[in-house]
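Trainee: Everything below, folded, please.
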Amino acid sequence: MPHVVTQSCCSDASCVYACPVNCIHPTPDEPDFLTAEMLHIDPASCVDCGACVSACPVDAIVPQSKLTDSQQRYLGINADFYREPRQRPLLAPVTPPPAARQDVAALRVAIVGSGPAAMYAADELLTQPDVQVNVFDRLPTPHGLVRAGVAPDHQHTKQVSELFETIADQPGFEYYLNVEVGTDLTHQDLLEHHHAVIYAVGASSDRRLNISGVDLPGCASATDFVAWYNGHPDHAHHPFDLSHPRAVIIGNGNVALDVARILTADPDQLAATDIAAPALEALRNSRIEEVVIVGRRGVAQSAFTVPEFAGLLAVPNLRVRLDPAHFELDEVTARRERDGSLDHSVVQKLRMLRELSTRDSATPGRKQITLRYLSAPKRIVGEDHVAGVELVATSLVLGDDGVLRAKPTGHAETLDAGLVLTSIGYRGIPVTGLPFDEAGGVVPNSDGRVLDRVDGDRVPGTYVAGWIKRGPTGYIGTNKSCAQETVNALVDDFNCGLLTAPTTKASALKRFVSRRQPAVVDRAGWQAIDRVELQRGAVQHRVRDKIVDRAEMVTLAAARPHRLLRLSPLHRVRK
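Mentor: Predicted coordinates for the structure are as follows:
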């Protein structure tokens, strides 16, 4: 009886290495690993040992016998991946990390950022004996987009934070939270106290939609909206107008699906999650009945992933609609579908979208999400506030370079709406003191080693990991292999004597940081915040009650109420 991957998995490949028969693919050593939307278990090879279940940090793997009705779709998704034979070794090779030399002072590394890329980098470094890793973040809480980006109704995905806590439990690890590098500390300050600095600061800005009306009240980025409902202290009290029956989201990636799902969710169901209290109250009073997700290209170019869309279709009491007129395949896709050369994920998306377009439009549902394709935003309509969005119909044109591009046809239509959210991608922002590639939105680098833009020389002791290194691609677990590459380069440089030793003792760092930022939150301080959030959540029968005020977090961290019992959100999700 095979096991099945049943949701957006983290793709960190822990299950791959746990599997004794190499039946989970693609593996990190296979060329399609970095572009795969999820991992798949070969039903013909699975021996039902359950090793992958124990290894998965987000509970994404389920035995076939325990699949729920809403999860049955994943059985076919996994099996279809193996319809074409894959050449593979008996077992996926595990590449051991390089060993840091022991004849010099122990390696000390600063990591800026505390999201998945940062935590995976810390884990790789801490495989070395006597290494000290200090993680800095401008927020009083760690874990980056896992805390502030993953949707609250995806609690299983958020469980990867339990892995991050295990990483932080290791000797040699310390947090310096509520400390902003570039303001409280400089890059040079970090280098004086460490052999090297790894920047894992993500891609925290949105790509801007350059049309008229985007600055009107009622138009915002989907990223800001996500930060709002996740309780990011910089966004938790941002006002969003939910009084109009329709909202429009420009872009159809996973973030767009998350936002649409939250806007149409039953607030009573969200109440059990870790959604921010101000957002939950606003959603209880929301008058939104329909969310329209707009894509400028066709169904075959949908930016969302298969597991995210499958999860959306499984939401009870929600009507997801696609007008049959919008299910239009471009000539290239139609030809590739006929000859069987379409990518597996595209085949799966088309199958689900084709089924959706043939559904009875009167299918009951409390609220509705409408998928609209071949439509491009021309302008946001309104005077003092968003009143709608003007869309122009597009057609796909094959360029001389073989790329399909959306071209406006001239036919326009205005959709009434009170809220317009743009979700057309993330972009990195410049890091103080580091070179920056404006075109790519990344720090220029080679295998994680930061390069000077002018002459291409290495910037001594400076490295990058995650989205600021490679751009906004991949999933939570993709950062593991990305961090491995960076850490391998760093340790090689350390072994070759290319890193300058710190000019201070390791014990001097805490005093130095406290002078620059007296409100610094260390690991014990974060644990105090965490305990209080979990305790307050338990009283309300919630996963946690997030604190959204920075000053309150700092006060709690300083008090450190160690007598409180730490309650695991992992335990409560499974209850």
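
Trainee: from here on, contacts and neighbour counts on C-alpha atoms
Mentor: Noted.

Trainee: ok, the spatially closest residue to Ser514 that is not a sequence neighbour - contacts?
Mentor: Nearest residue to Ser514, sequence neighbours excluded (CA to CA, 6 or more residues apart in numbering): Val520, at 6.4 Å. For Val520, the contacting residues are Pro140, Tyr176, Leu177, Asn178, Val179, Val513, Ser514, Val554, by CA atoms under 8 Å, 6 or more residues apart in numbering.

Trainee: Distance check, the residue of the chain positioned farthest from its centre against Glu281.
Mentor: Relative to the centre of the chain, the most outlying C-alpha is that of Asp103, 39.5 Å out, by CA atoms, centre = their mean. Here the distance between Asp103 and Glu281 works out to 59 Å (CA to CA, to the nearest Å).

Trainee: And for Glu331?
Mentor: 47 Å.

Trainee: ditto for Ile380
Mentor: As judged by CA to CA, Ile380 and Glu281 stand 27 Å apart.

Trainee: for Val181, same thing?
Mentor: Using CA to CA, one obtains 34 Å as the distance from Val181 to Glu281.

Trainee: what's the answer for Leu419, then?
Mentor: 17 Å.

Trainee: which one of the two has more residues nearby?
Mentor: Leu419 (26 against 12; other CA atoms under 10 Å).

Trainee: Look at the closest residue to Arg550 other than its chain neighbours and say how many residues are nearby.
Mentor: Leaving aside its chain neighbours, Arg550 sits nearest to Pro233 (6.1 Å; criterion: CA to CA, 6+ apart). Using other CA under 10 Å, Pro233 is surrounded by 21 other residues.

Trainee: To check against the first, give me the structure of this:
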Amino acid sequence: MAFAITQTCCADASCVSVCPVNCIHPAPGEPDFGRTEMLYIDPGTCIDCGACADACPVDAIFPAVDLTGPLRAYEEINAEYYAGRDVLAEASVAPNFHRWAPPDFGRILPSDFAPLDVAVVGTGPAGMYAVEDLLLHTNARVTLVDRLPVAGGLIRYGVAPDHPSTKKIGETFARFHDHPRLRLRLGVEAGPELAGRHDAVIYAVGATQARRLGVPGEDLPGSLPAATVVGWYNGHPDAAPVDLSTERVVVVGAGNVALDIARILTADPDALADTAIAPAALARLRSGKVREVVLLARRGPSDAAYTRPELLALAARGDLVVDAHDPRIAAAIDGAEPGDKAALLQGVPREAVDWSSPPPDGRRRVILRFHSAPVSFRGDTEIRGVTVSGPAGEVEIPAGRVVRAAGFRGAAVAGLPFDAETGTVPNTAGRVEGVPGTYVAGWIKRGPSGGIGANKECARETVGTLLEDAVAGRLPRRRRSGLRAKLRGRA
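Mentor: Now for the predicted structure:
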């Protein structure tokens, strides 16, 4: 019997480090690490010890024989990753062992290394992985700052409320909030005084701005960025209520965030009652009129932006429909090989949707429309519909709301250089050039790509660069007195 990794995998590789037979891949340092949708357990090598399941921060690992329902597919998904690989050829001791990489002592700090005072701005995954690294592997004193009154960042306000296992990683991060070398300051805007009173500052502020579509009507009332909708159902203090008085909502994009939004807007409110959804959002879902959400995917079924785990979770509800408006769609699905994203849609109903008719009565549904991109948003004083491209020309899809889920971009940070094209702070391995003692981690560093676990290696690189600068004497002298009083006054 072997274990299998399932839908909620965060890919932070906590499981890799505890596996006694090195059977979880791709591992940090391997070419595929950070490029796959999740990590995978080799069923031919796993010895069923369960160490990985104990270490997983998001409860994503189970014995394969215990998987039921939609999770049952993950036994095959794990095995598929190793199909065609000659495990025995890679073994160095016995069939149960892969070849281990040589020891890596990339960080060597002097024995008399003085404690650093480091400020970390942002309590999301990137910031907390940086905090974890500093507190566990150095003697640094850390001041953790967030402008919001509740810690968590993307975990608290970005993960869908019906993904409790994914949100559970917040508990792993929260254990550092009471660490004796950490001062937590919430509801505080980070200002220039941080740089003046710390040896170094790490900005892990994410990417909070919506990527523009550049189509006419994009700014009409009723056209909402995905962050607004996600923040609303997660109770973000800055999010405004979302009007659900329309029967049809169009979501531009087919990434994981788009699928989350479609799933929440069409869910049975009773099924969300015991989740982390904001009470005000749940009440509005109960009274709302939304019965149909249309996902516009620019590419085809084999190249859609969503991950296989997210599509499996949506398809398992039984209310997913594929719009069969283009013959290329059926050909891609029917001809898909196992492991192809399109193969996951082989059991999903297809329908030539009549957009001139209202959504069907008596049920909610999500429609995937591939090979479609918005040409314009139609309306006078508010959104009335979307004009989309198609193989037979342009098509009008009536809708009272549009959600733009085409990606995120970072916003400029006061006092730091900013690349407006990429939405990032220019850096070298996390070091902000030209601003000594200042570093970045997460999406503001590398752009909005990669899930929760990708931030672990990203933060590790940044902290390594910071320590390298400290050992080399490249950090500027700081004035450390009065920070606590200053922050208290701004709280």
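
Trainee: What's the match for the residue farthest from the centre of structure 1 in structure 2?
Mentor: Matched across to structure 2, Asp103 of structure 1 falls on Asp112, judged by TM-score structural alignment.

Trainee: Could you tell me where stretch 264-283 of structure 1 falls in structure 2?
Mentor: Against structure 2, stretch 264-283 of structure 1 falls on residues 266-285 (TM-score structural alignment).

Trainee: what about that stretch, how long is it end to end?
Mentor: Terminal residues of stretch 266-285 of structure 2 lie 9 Å apart, using CA to CA.

Trainee: Which residues does that stretch contact?
Mentor: Contacts for stretch 266-285 of structure 2 (CA under 8 Å, 6+ apart): 161-162, 164, 232-235, 241, 244, 265, 286, 290-293, 364-366.

Trainee: In stretch 332-340 of structure 1, which residues are buried?
Mentor: Val332, Thr333, Glu337 (16 or more other CA atoms under 10 Å).

Trainee: likewise stretch 386-393 of structure 1?
Mentor: Val386, Ala387, Gly388, Val389, Glu390, Leu391, Val392, Ala393.

Trainee: counterpart of the first one in structure 2?
Mentor: Pointing back at Val386 of structure 1 there. In structure 2, Val386 of structure 1 lands on Ile383 (TM-score structural alignment).

Trainee: hmm, back to that, buried among the contacts of stretch 266-285 of structure 2? Need that as a selection in PyMOL.
Mentor: Here is the PyMOL command that selects the buried residues among those (16+ other CA under 10 Å):
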select buried, resi 161+162+232+233+234+235+244+265+290+291+292+293+364+365+366
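
Trainee: In strands, which of the contacts of stretch 266-285 of structure 2 appear?
Mentor: Residues of the contacts of stretch 266-285 of structure 2 located in strands (DSSP state E): Glu292, Val293, Arg365, Val366.

Trainee: from those, which single one is nearest Phe408 of structure 2?
Mentor: Nearest to Phe408 of structure 2 out of those is Val293 (CA to CA; 20.9 Å).

Trainee: show me what contacts the closest one?
Mentor: Arg248, Val249, Val250, Val251, Ala262, Leu265, Thr266, Arg365, Val366, Ile367.

Trainee: my guess is the fifth one contacts Val366, does it?
Mentor: Yes. The pair formed by Ala262 of structure 2 and Val366 meets the contact definition of CA atoms under 8 Å, at 6.6 Å.

Trainee: shared neighbours, those two?
Mentor: Val293, Val294, Leu295.

Trainee: which stretch of helix or strand covers the last one?
Mentor: Counting by DSSP states H and E, the secondary-structure element that holds Leu295 of structure 2 is strand 292-296.
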